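Peer 1: The sequence and its predicted three-dimensional model are supplied below.
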Amino acid sequence: MSSVDTKLEDLHAEVTAELPPDISVSDVTYEGPELVIYTRDPKRFARNGDLIRDLAGKLRKRITVRPDPAALAPSEEASARIRDIVPDDAGVTDLYFHDNTGEVVIEADNPGRVIGNRGATLQEITAAVGWTPEVVRTPPIESSTVSNVRDFLKKERDDRREILERIGRQIHREELASEEWVRITSLGGCREVGRTSFILSTAETRVLVDCGDDPATGEGPHLELPEALGAGANSIDAVVVTHAHLGHSAYLPVLFDRGYDGPVYTTEPTRDLMGLLQLDYLNRAEAEGRTPPYSSERVRAAIKHTIPLEYGDVTDIAPDIKLTLHDAGHVLGSAVAHFHIGEGLYNVAFSGDIRYGDTRLFDGAVNDFPRVETLVMESTYGGRNDYQTDWGDSERKLTDLVSSAHDRGGTVVIPTAAVGRAQELMLVLEEAMYEGTVPELPVYLDGMIWEATAVHTTYPEFLREDLRSRVLDTDDNPFLAPAFERVDGGDDQRASLAADGPAVVLAPSGTVTDGPIVSWLRHLGSDPDSRLVFVEHQPRGTRGRRIQAGRTEVQVGGEGGVGAAETLDLELGVETLDGFSGHADRQGLENFVRTMRPRPEKVLCVHGDERAVQDLSSGLYHDHNLRTFSPKNLETFRFS
């Protein structure tokens, strides 16, 4: 008998001893980080709401209780009973029953009303029908991404359960290593922006943190190293993704193409947005005649292996590592990843990308942890002169630019990432038109922006509280304002809209490397009455950086030998508004570290141009008396 089986036998006995004698336990097993208890008496479990909480506290594990099939009411009968129990204003739109696990997924407009006060309605459902309810939100804006992910996971439920059971056994295996140490190896994202990827190693475990691409070249991280795939794909025990942007997630499916079969930990909206961005990444590669590094099947494999976590949940991901995700304030679902290693041996936090101050979408990044010895810190705007314009001033400058362009008959074209920045800009423009500070005019949402916005409305609990309330109010949802128009008709539609008169265009990519923004430059680049407005960081080597630096002749097309290359003469004005960035500026980065509780002993400055990481490293050392480093790719740091 394996050590895991022995543990499960002991847990079965302990759980049975803790429960009242009238509640049976038919099986105890691991599914991912959770302990799953099967019982023939789910209704009795449900009538005592404190049982699960008390068990979880005593065993120090996340617990799910599921019924044996014999204890379940027939699904048709259960469906009618559930609809009787759940209040009408919950807006139940669908029910999905999973016989093999005894779970019923309830999709509703207002999940809170399905859950009830402290889960009272969920307990009532189980007590009435035996099924274990799981609640998901019906997207206020129809989202093909969310629907496709949910339908796929529904279809793969049995396979996913087997994956989770295998992962659970790996997490709870017996520790074999006799040594104790911690290492961080940089696979990408050092002295550069993008292709972020690190290996966090202990004597027992290897965890890959992020796996992105370089936005200028499309290159991925150095996965061939022995610390990564060079030792075999399944020498990696777990993957953690801080957020969905391609600079952090584009190469994740490559792991599954190379044979990785383990877990991916991230938040639920990051899981959905990763799928959206990765599939678009493949479509763009095909359109440009490039060979993509993986197929869409590998994107689905990554989704199937993803274990979503809530902010603040402490989760076992290996025998010697616990993971907690905290809000990073950068984009929807973005996280600071905190790792607690061993029994108090060492603590490491990876910032991912952070915004320390509040924005219209999000509260600022969390920097309060139980312990942190080493912080791996993004440095995108870490240069000594990288101070962004005040958010309010940036909003006023944007509305002035829009009003001026409107008066001239021109259009404001904004290259922007589809996830995060676009939604911030939508909120600014919606309020400005409502208050009359800019004239009413169409705002064209091109590429993935509409779909990404729909995903935002599916997860309002990840937004600021005031915005969350508006999104849940169908009459006040700002993302449904009449000014917003979806563009999905291709180049002919863009040409027609460009000729229609004043407007605002939000279009990927934010770095003008590819995507719909290139088409808009073809149609509006020669119009001196229009404006191209940059609102995010333009990494070296990108077309956006060259235009921002004053280049007026740019070559487009011909990528991968597809289509004819042409040179555009840009006559439209070019502006930069840096206050809308989802990244903290130099002051914000310093404040994040200065007010961090507890303060770290060491800081590794990463994810920034060479000047930015060295400036931030030097500043934190001289001004805050911290040991700092500005690693190069392929460097390894050993701690403890």
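Peer 2: Noted; the coordinates are in hand. Residues are numbered from 1 along each chain as shown.

Peer 1: For the rest of this, base every contact and every neighbour count on C-alpha atoms.
Peer 2: Noted.

Peer 1: these two touch, right, F592 and G364?
Peer 2: No: with contact defined as CA atoms under 8 Å, F592 does not reach G364; the gap is 9.7 Å.

Peer 1: higher neighbour count, the two?
Peer 2: Per other CA atoms under 10 Å, whichever of F592 and G364 has more neighbours is F592, with 23 against 19.

Peer 1: Tell me how far the nearest residue to T196 once chain neighbours are set aside lies from V36.
Peer 2: In space, and not counting its chain neighbours, T196 is closest to G189: 4.0 Å by CA to CA, 6 or more residues apart in numbering. From G189 across to V36, the span is 38 Å (CA to CA, to the nearest Å).

Peer 1: also this one, for the comparison:
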Amino acid sequence: MTGTGGSLRFLGAADTVTGSRFLVERAGRRVLVDCGLFQGFKVLRARNRAPFPIDPSSIDAVILTHAHLDHSGYLPALVRDGFDGPIFASEGTAELCGILLPDSAHLLEEEARAAARGGWSRHEHPRPLYDTHDVERAMHLMDPVAFHEPQRIGDEFEFSLIRAGHILGAAGVALRLGDRVVRFTGDLGRPDDPLMPPPEELGTCDILVTESTYGDHSHGLADPQVVLGEIVRRVAAAGGVVLIPAFAVGRTETILLHLSRLRAAGDIPDIPIFVNSPMAVSVVDVYRRHAAEHRIDQAELDRMYDLATMIRSVDDSKLLNLRGGPMIIISASGMLTGGRVLHHLVAYGPDPKNAIVLTGFQAGGTRGAALLAGADTLRIFGKDVAVRAEVHHLHTMSAHADARQTIDWMRTGSRPSMVYVTHGEPAAADALRLRIERELHWAARVPEQGEKVTI
């Protein structure tokens, strides 16, 4: 490939954390890096229902950084509306998408049916954003590729996947357009993550598109395992329930690892632990198959998963709400946007002897963010539910690099001509931009939603 680059258009994650979608164009070809759902405030979620900004059939290929829905969750809608090119992803990401996307469709379908029955939708005939048939079509387009193995998309593009830490299969993308290289961080993992290895070095690039989820934040020095142990001991002594909303991919594994180590050290009592998320249960097999990609050995991985009872059926899920404490329930979703955790929140949220432990970023507009802001009632299934349980936030358990770790990672590469700061709330994105300019003396800016730049 010869000549200069093309253009980059920010179709998502430009004024918020979610909806990761970056369109790169060159010589008539189009590549979409990530195809995520917008989550959080209603005005953001409404973007999922709006027509895609360009004709999906005009996109030649999609490259996924990882499987979380804010990076992959719009794929079925894109395929439904005409996209039929390859979807490139790491093997781990492809396998996890085979679990997350069907689950997303199921929840969307279930939510539409519940809204129709309950009459709490403004639409007379509520319809899901996409369905299981759309997911099946999208999965047929999935094309797993190896890390560091260059891939061509016509004569205009070449790309490689670079390990990003964060979750199983997560990648950064190095996309070459002629003599220009654009580097996308995806979600950048932590150097000190207990489960996943650190992200690989930045290296050389002309343009860097970085996430900024924790761009104004430090994870601090508090050990999340110690804090979690203190909460479990106190709540268990009162006969309460520790409810841990957790992302089914990655976060559930980290929580189980901490609980396993606490149990082995005798730092928490031997109370029942349940994982109640069909998706999280399915993910277990994927993590076991890719044991070589973790920091921990097979023996500790087995101990971690043997610790908990995996809940599969709806009936067993309902029984947990009648069981009472002491016990620990780990259930999706991590931001309380849907899933079985909402039923547990209805059952156990009103009791002050229980605890709700939030373990990661809570996007604005989600129930998790509302709890952190001090809300004492939450709207769930069309009703207001009182929340009197303790609420804790273990932000130190996040799988994202914080601001200092992100800056330190950038030091592993050469100076790009521009850094575009994305995938963060406005305050976080601007704070990271300022640090990049002041500490690294690199040019940086926060792009606007829909903005198009030359690269």
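Peer 2: In hand now; what should we look at? From a predicted model like this one, the values you see are computed outputs, not experimental measurements.

Peer 1: And the TM-score between them?
Peer 2: Once superposed, chain against chain, the TM-score is 0.91 (TM-score structural alignment, normalised by the length of the second structure); 437 aligned residues with a CA RMSD of 2.0 Å.

Peer 1: which residues sit in contact with the residue nearest to T196 of the first structure?
Peer 2: 195-197, 221, 606-608, 633 (CA atoms under 8 Å, 6 or more residues apart in numbering).

Peer 1: once you map those residues onto the second structure, which are still in contact?
Peer 2: Contacts from the contacts of G189 of the first structure that recur in the second structure, judged by both residues aligned by TM-score structural alignment, their matches' CA atoms under 8 Å, are 195-197, 606-608, 633.

Peer 1: Quick one: those residues as a markdown table, columns for distance to E9 of the first structure and neighbour count too.
Peer 2: Listed next are these as a markdown table, based on distance: CA to CA, whole Å; neighbours: other CA atoms under 10 Å:
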| residue | distance to E9 of the first structure | neighbour count |
| --- | --- | --- |
| R195 | 44 | 29 |
| T196 | 42 | 30 |
| S197 | 39 | 31 |
| V606 | 45 | 34 |
| H607 | 46 | 28 |
| G608 | 50 | 25 |
| N633 | 46 | 20 |
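
Peer 1: from the contacts of G189 of the first structure, which is closest to L276 of the first structure?
Peer 2: Distance to L276 of the first structure across the contacts of G189 of the first structure (CA to CA) is lowest for R195, with 18.1 Å.

Peer 1: What residue in the second structure is paired with that closest one?
Peer 2: Mapped onto the second structure by TM-score structural alignment, R195 of the first structure lines up with G19.

Peer 1: which element is that match on?
Peer 2: Secondary structure assignment for G19 of the second structure, by DSSP states H and E: no helix or strand.

Peer 1: Against L188 of the second structure, how distant is it?
Peer 2: For G19 of the second structure relative to L188 of the second structure (CA to CA), the value is 16 Å.

Peer 1: go on, A375 of the second structure?
Peer 2: The value you get for A375 of the second structure to L188 of the second structure, if CA to CA is used, is 30 Å.

Peer 1: which of the two has more neighbours?
Peer 2: Set side by side, A375 of the second structure and L188 show more neighbours around L188, with 29 against 14, by other CA under 10 Å.

Peer 1: is it true that the more buried one lies in a helix?
Peer 2: No: judged by DSSP: H, G, I helix; E, B strand; the rest coil, L188 of the second structure forms no part of a helix; its state is coil.

Peer 1: which SS state does V413 of the first structure fall under?
Peer 2: The three-state assignment at V413 of the first structure reads strand, by three-state DSSP.

Peer 1: how about it, what's its partner in the second structure?
Peer 2: By TM-score structural alignment, V413 of the first structure lines up with L243.

Peer 1: Report the contact partners of A498 of the first structure.
Peer 2: Counting by CA under 8 Å, 6+ apart, A498 of the first structure makes contact with 411, 520, 523-524.

Peer 1: Redo those as CSV? Include distance to P539 of the first structure and secondary structure.
Peer 2: Listed next are the contacts of A498 of the first structure as CSV, based on distance: CA to CA, whole Å; DSSP: H, G, I helix; E, B strand; the rest coil:
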residue, distance to P539 of the first structure, secondary structure
T411, 25, strand
W520, 21, helix
H523, 25, helix
L524, 24, helix
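
Peer 1: And the buried ones among those residues, selectable in ChimeraX?
Peer 2: Buried residues among the contacts of A498 of the first structure (16 or more other CA atoms under 10 Å), as a ChimeraX selection:
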select :411,520,523,524
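
Peer 1: With distance to S379 of the first structure as extra columns, can I get the contacts of A498 of the first structure in JSON lines?
Peer 2: Listed next are the contacts of A498 of the first structure as JSON lines, based on distance: CA to CA, whole Å:
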{"residue": "T411", "distance to S379 of the first structure": "33"}
{"residue": "W520", "distance to S379 of the first structure": "31"}
{"residue": "H523", "distance to S379 of the first structure": "36"}
{"residue": "L524", "distance to S379 of the first structure": "34"}
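
Peer 1: Now do the helices in the stretch 351-455 of the second structure.
Peer 2: Using DSSP state H, counting those that start in this stretch, the helices of the stretch 351-455 of the second structure run over residues 367-372, 403-410, 426-435.

Peer 1: counterpart of the last one in the first structure, which residues?
Peer 2: When you say that, I think you mean helix 426-435 of the second structure. Counting by TM-score structural alignment, helix 426-435 of the second structure sits on residues 610-619 of the first structure.

Peer 1: starting at the chain centroid, how far to the matching stretch?
Peer 2: Here stretch 610-619 of the first structure is found 27 Å from its chain centre; the criterion is CA atoms, centre = their mean, to the nearest Å.

Peer 1: likewise stretch 406-415 of the second structure?
Peer 2: How far stretch 406-415 of the second structure lies from its chain's middle: 23 Å, per CA atoms, centre = their mean.

Peer 1: Check stretch 360-378 of the first structure too.
Peer 2: Per CA atoms, centre = their mean, the centroid offset for stretch 360-378 of the first structure relative to its chain is 15 Å.

Peer 1: Just the terminal-to-terminal distance for that stretch.
Peer 2: 22 Å.

Peer 1: Matching Q388 of the first structure against the second structure, which residue comes up?
Peer 2: For Q388 of the first structure, the residue aligned by TM-score structural alignment is H219.
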